[in-house]
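Asker: task: produce atomic coordinates for the following.
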Amino acid sequence: MIVLQGVIYSRFNSFLCIGVSKKIYFWWLDVFLFSKPLMRFTPVKLFLLILLAFAFTHAQVNAQAVVCNGSLGDPVFKLDFGSGQGYGAPLGNDVTDFTYIQGCPEDGQYTIVNTTNINVNNGYGNCHPEGWQVVTHDHTGNTNGYMMLVNASQDPKKFFTYKISAGTLCQNTKYEFSAWVFNLIFQAHAGPGVHEPDITFVITNANGEKTTYDTGEIPASSDPEDWRRYSMLFSTGSGNNEITIEMINNEPGLNGNDLMLDDIQFRPCGPTMPVGFSDIATNMPQDVCVGETKNFTLVSSVGNDYTDTRLQWQKLNPNGNWDDLPGATGAQLPVSVTNSTPIGAYEYRLAAADGNNINSPTCRTYSQSLTIRVNAYPDKPSIIAPPVCEGDALTLTATPGAIRYEWTGPGVTEANKAQNPLVIDNASAVDIGDYQVTVFSVGDCSRTSDKLHAVVNLKPVITVNAPPPICKGSATIISADAADAKSYSWLPVTGLSDPAAKSPAAKPAETTTYTVTVTTNEGCTATKQVTVTVMPVPEASISPQKKIFEGQSVVLDAQTQYADTYLWSPAEGLDDPTKKNPIASPTDDITYTLKASSGIGCGSVSVSVFVRVYKKIVIPTTFSPNGDGLNDYWDIEALSTYPESTMNVFSRSGQKVYTSTGYDKPWNGAYKGYVLPSGTYYYVIDLKNGAPLLSGWVFIVH
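Answerer: Just a heads-up that it's a prediction; the model follows:
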């Protein structure tokens, strides 16, 4: 029972194409067929359900939403509501029984306009701004294109009817019907309680046979360009081919269900008709240069949709109309372009129809067009290439312009051969030579320029002298030389006798790098640098004191400038007294003095450093304070030489048992006048000279 209920609901939903709400019918089904009070199964009810399911399943003809998958003909009927300013003319009463209004339509009203910004209260503004989008043009983008603006009636009903008289459509022909629809409701306002447009298209032929298509709910959008195209296929039979198209709004008004309608049209739908040049895969435009002769064969592959398929090739005339080519009724069409064919584009297409319908333009369907273009040759190009200097960009420009360029010459590479202008960066002598360019118009029609010799002038090669260092206050000569030199220019000018001279005298106050720019007679320049090193009086520094333990070494790390000879005194304990930073290993305190001198006679300077040599500390690990006169004291060798040192001794339990500053009198192993018992004790010694703490243990033996 539940499955049968679902079948009936599904078929009923697609079958309802009259102006009664689907919700009313579903209520009727629920109450009289599926409500709990009547759910008791009976043979009569089963028979009624099967009858309903069968009827709904077979009542709809070709209800699927389809588009023509083959070829289409030119529109044989098109209703786009016209175009203009202000309001369009009302539709006839035979088209709609909605009320026409020149203003913002309310429920059950419509208007013909090119925008929703229409006259509201003697002014202009958007219709129903609380819920409608602003639409400023028809679906083609035409701001003057009229559209039918429909404000749905409170109850679902038919809102559009149009009869197409006999003779407009052909007999025994399949057509594609289509219409453009726009949901006026803001997407933000869509949701529960808001009705989206849901339209059923019904096409009825002269025999009363119907073909229907339900769009389903047309979704709301935030995009005012979101026009949607809905289409369906139907076929005419033999005899009277008069048809009527009806549009039924399946949803109620009041809250939503408002729409725009545009471009209703019928086009013949026929078989697939791929066409091409020699084979159907080659369908891009073919090019011929004017004056050439070339032959083409236009081929086709037509599907088997028709009982009696007939063909007709056409050619587009200069007025934009398609002319039948006499006798061109086969699957192939030979086309010749001769040397006398004028420049222009020549388009061809194939028409197909069933039997004698081929004689009626409204019955035909058409392939895509094939184009043969006869193209003019470009003007002969010329090349402009001013001389440049080595290292600069060599630029060759071809005139007039063209679609494509192909250069030849010494500096042409795969990367730049199609450029215009042709730019050769960092040009050199290898780029000097003859260049030509071939230019191409549409269809690769080409012409080649005369040769042009490109010139790259070489930069000057400069040699400079490198003067030796000078003492501050002295002068030296700097000089530069280059072949074909026209001028010299030195920078900075500070300390120079003549910045424009080839060899000026230089007397800078400090070390200075001079840059000379040499210009040749062709205007090419190059630069080179020369440095004048000024040696001031030597400078030296060193920390005034070093500390080491007896037996250790230290580096005398003097810092110097402008000195190149060194002598330390005294030489005692030094590994090399002539080094800038010798290693010192003295056995006693000593003062070393460095004399740093300039090797070119710019003076000398002296600095001194005191090296403090701490005596080595020897710490015994045991003593016996038993009064026998032997080893009665903890005698730490050389500790007395550290008068600021501190020492602390601790028992195993961490109790401090001895402390001292300096060590003029060795420890006798007593604590508060009592001799400590035998055992291990721990010490920490701080020499107070920056050295690490000394720690360890000592054993008292009795």
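
Asker: could you use CA atoms for every contact and neighbour count after this?
Answerer: Noted.

Asker: pretty sure Phe15 is touching Gln60, no?
Answerer: Yes. Using Cα atoms under 8 Å, Phe15 is in contact with Gln60, at 6.1 Å.

Asker: and the gap between Val464 and Asn521?
Answerer: Counting by Cα to Cα, to the nearest Å, the gap between Val464 and Asn521 amounts to 20 Å.

Asker: to check against the first, give me the structure of this:
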Amino acid sequence: MYKVNTYTFIFLSLILLLSGNFGYAQLSFCSGNSGDPIYFDDFGSGTTNGPALPSGTTSYTYANSEPEDGFYTISSNTNWFGWHNTQDHTPGDTNGRSLIVNADFTAGEFYRTTISGLCDNTTYEFSSWLLNLLPPGGFCGTGIPINVKFQIWDNTDTVLLASGDTGDIQGTTTPVWEEYGLVFTTTAGQSSIILKMLNNGVGGCGNDLAIDDIVFKTCGDFISIADSSSNSSVSLCTYDLPYNTLLEATPDFSVYDTHFYQWQQSNDGINWFDISGETNQTLQINNLTTTTHYRVKMAETQANLLNESCNTISEEFEIIVFPEVSPPTSDGDVNLNCSTGVLSVTVPNGIQVDWYNAPTGGQLLESNSLNFSPNILGVYYAEAIDSNSNCSSTTRTAVTLLFGEEIPVIEDEYLTFCEGESIILEAGLMDMDYLWNTGETTSQITVSTPGIYTVEVTNSSNCSAIKTIELLQIDAPVIEAINSNGYQIEIHVSSNGNYLFSLDGTNFQLSNIFEIEGGNYTVFVKAEGDCGIVSENYIHFVIPKFFTPNNDGQNDTFNLKGIESFSESEVYIFDRYGKLIKSALNQPFSWDGTYRNEVLQTSDFWYYIRIENQIFKGHFTLKR
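Answerer: This next block holds a predicted model:
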């Protein structure tokens, strides 16, 4: 490769800058629209390496296997030297190849190509996809990053027209392709240039890269296309046809000062052809009936417009015409004789059905349903709607609900009855034939066992329906235990159900806990619906855990309330040494915390209490 020394390069640069022919740009992309690629290299595809690049394309040496330092290969495989093993970048490629370079210690030229047939004073974009092949964390650690310089030279390879660096591209834990581009503008009379990508990194462990999808194309204004309603695309149903509209191309003047137009048309969005005579900024479309794509070629001069290497292409305006939606297929008119009166139709997948009361217009009766159950006789109309296009059928399908005998209308029931009792079950309709699952044939039956009962009800037209009755037995309550917890009485029931509780047999509550002074009580429990009531006598004896004889009116005495309600009782109070402090026999008991008229100090005292056949032992605290 030809090289110039530093002084020569500076001298040439100054001359070019002064003459206005030198351009320098950092890497960037075209901000507007581009034309079709003038040059494109994706390095082909295949499971074998190669072929080698044409002579002069690179300064690196070709290797038909893994490339060592200073070598390159063309391959769909990158699984060497602990590199990422990944596919090429080209979308949809099968066994796609890319340019694999193991950069040398000295700077080299990765890629060079000459582009001819360009137009002067025209902006172009040079781009490529790059991948750092070395993941971090191997024997190289983070590794030396790749760094690539993009350059555009004149066809003599002596005048640098544009240049830019990628900067350091560090290794990543997973393979990441990144695109880089360089934009420049040709000068007067310039029709051929040289594209270069050079090694801008340092040698050593790392600086290994893959290159793919090198593209060179025009760069022009961003050109949007819209209709008079500012739509960028249009979707039509067959009943919208024929379609007329006016399209307008709007450039943003980011590149071109003047604009020349050529409208194009395509039936598939792939193959395009010029529309003869349509070279204005607007395009009138008349009587369109099929899906059609439109775009406009644009250039700054008429000559450039005719040269595919010099024009750009706008955004696409797509007019989609969806196919006609067929009306639903009727499943037949319905006679109410022994029928539920459900109308139905059939449609393909992706089609929904709306029901109306008129062949056109009318009232929407049911949305998005293949079935419709009207409550009056008559003709109803089903309309098909494509879920994707929202286009509807141009005609509706009529389905008729005819007169006939209706099936008996009955309702299922859920009933309860009390344990040990019986209940009457009723079919609910008179003057019918009946068949119970018990074998009985009357409109009513009497049962005393819980379970599921059914009755088939049949009218004079032999239309029948089945009624289901679920019968649940409410069990009578069973008192499992009654406990005293301080001043609270807690009642526990062993059977399941909803129960009410009472201490007087009249006033019942949902809670099973009563807070009440000691005494002899009768506990009542009944089930919901007055299904059974049980009772049990209970001695609720409250023994205070402490008392404070300080004359404040609160807990001043150790008082065994309710003991007087019992026919026999004994009470003995001892101090901690076993000395009898106070006793009582068959009488109310209350102690003020004194012994022989002497005030006793804070301490624990023990009690022995016998009430009829129950004995209570424990201790309590006197607090001063």
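
Asker: what's the TM-score here?
Answerer: Once superposed, the chains reach a TM-score of 0.69 (TM-score structural alignment, normalised by the length of structure 2), with 542 aligned residues with a Cα RMSD of 5.7 Å.

Asker: follow-up on the earlier one: so which of Val464 and Asn521 of structure 1 has more stuff around it?
Answerer: Val464 (15 against 11; other Cα atoms under 10 Å).

Asker: residues in contact with the more buried one?
Answerer: Counting by Cα atoms under 8 Å, 6 or more residues apart in numbering, Val464 of structure 1 makes contact with 478-481, 528-530.

Asker: give me the distance from the lengthiest helix in structure 2 to the chain's centre.
Answerer: Longest helix in structure 2 by number of residues, with DSSP state H as the criterion: helix 6-19. Computed by Cα atoms, centre = their mean, to the nearest Å, the chain-centroid distance of helix 6-19 of structure 2 equals 60 Å.

Asker: now that helix: buried residues?
Answerer: 12-13, 16 (16 or more other Cα atoms under 10 Å).

Asker: ok, Asn199 of structure 2 - contacts?
Answerer: 103, 107-110, 147-149.

Asker: quick one: map it onto structure 1.
Answerer: Counting by TM-score structural alignment, Asn199 of structure 2 corresponds to Asn249 in structure 1.

Asker: give me the neighbour count for the residue lying closest to its match once chain neighbours are set aside.
Answerer: Spatial nearest neighbour of Asn249 of structure 1, excluding adjacent residues (Cα to Cα, 6 or more residues apart in numbering): Ile199 at 4.8 Å. Close neighbours of Ile199 of structure 1, defined as other Cα under 10 Å, add up to 26.

Asker: does Ile199 of structure 1 touch Asn257 like I think?
Answerer: No. Judged on Cα under 8 Å, Ile199 of structure 1 makes no contact with Asn257 at a distance of 9.9 Å.

Asker: circling back: for the match of Asn199 of structure 2, give its distance to Met147 of structure 1.
Answerer: 17 Å.

Asker: OK, contacts around the alignment partner in structure 2 of Leu184 of structure 1?
Answerer: Correspondence of Leu184 of structure 1 to structure 2, assessed by TM-score structural alignment: Leu133. Neighbour list for Leu133 of structure 2: 78, 83-84, 171, 175, 208-210 [criterion: Cα under 8 Å, 6+ apart].

Asker: now the helices for structure 1?
Answerer: Using DSSP H, helices in structure 1 cover 2-15, 22-29, 43-58.

Asker: against Asn49 of structure 2, how distant is the match of Leu184 of structure 1?
Answerer: Taking Cα to Cα, one finds Leu133 of structure 2 at 17 Å from Asn49 of structure 2.

Asker: what does Ile533 of structure 2 give?
Answerer: On the measure of Cα to Cα, Ile533 of structure 2 and Asn49 of structure 2 end up 95 Å apart.

Asker: and if you look at His259 of structure 2?
Answerer: Taken as Cα to Cα, the span from His259 of structure 2 to Asn49 of structure 2 is 46 Å.

Asker: ok, now Gly439 of structure 2?
Answerer: Counting by Cα to Cα, the gap from Gly439 of structure 2 to Asn49 of structure 2 is 86 Å.

Asker: so which bit of structure 1 is stretch 31-40 of structure 2 matched to?
Answerer: Going by TM-score structural alignment: stretch 31-40 of structure 2 matches residues 69-78.

Asker: quick one: buried residues of the matching stretch?
Answerer: Per 16+ other Cα under 10 Å, stretch 69-78 of structure 1 contains these buried residues: 70-76.

Asker: export these to TSV and tack on distance to Thr661 of structure 1?
Answerer: Formatted as TSV, those follow (distance: Cα to Cα, whole Å):
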residue	distance to Thr661 of structure 1
Gly70	112
Ser71	114
Leu72	115
Gly73	118
Asp74	118
Pro75	118
Val76	121
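
Asker: just name the closest of those to Cys104 of structure 1, please.
Answerer: Pro75 (32.0 Å; Cα to Cα).

Asker: might you report the residue contacts of that closest one?
Answerer: Pro75 of structure 1 neighbours (Cα under 8 Å, 6+ apart): 265-268, 362.

Asker: most neighbours out of those, which is it?
Answerer: Most surrounded of the contacts of Pro75 of structure 1: other Cα under 10 Å gives Pro268, at 28 neighbours.

Asker: from Ala351 of structure 1, how far out is it?
Answerer: Taken as Cα to Cα, the span from Pro268 of structure 1 to Ala351 of structure 1 is 11 Å.
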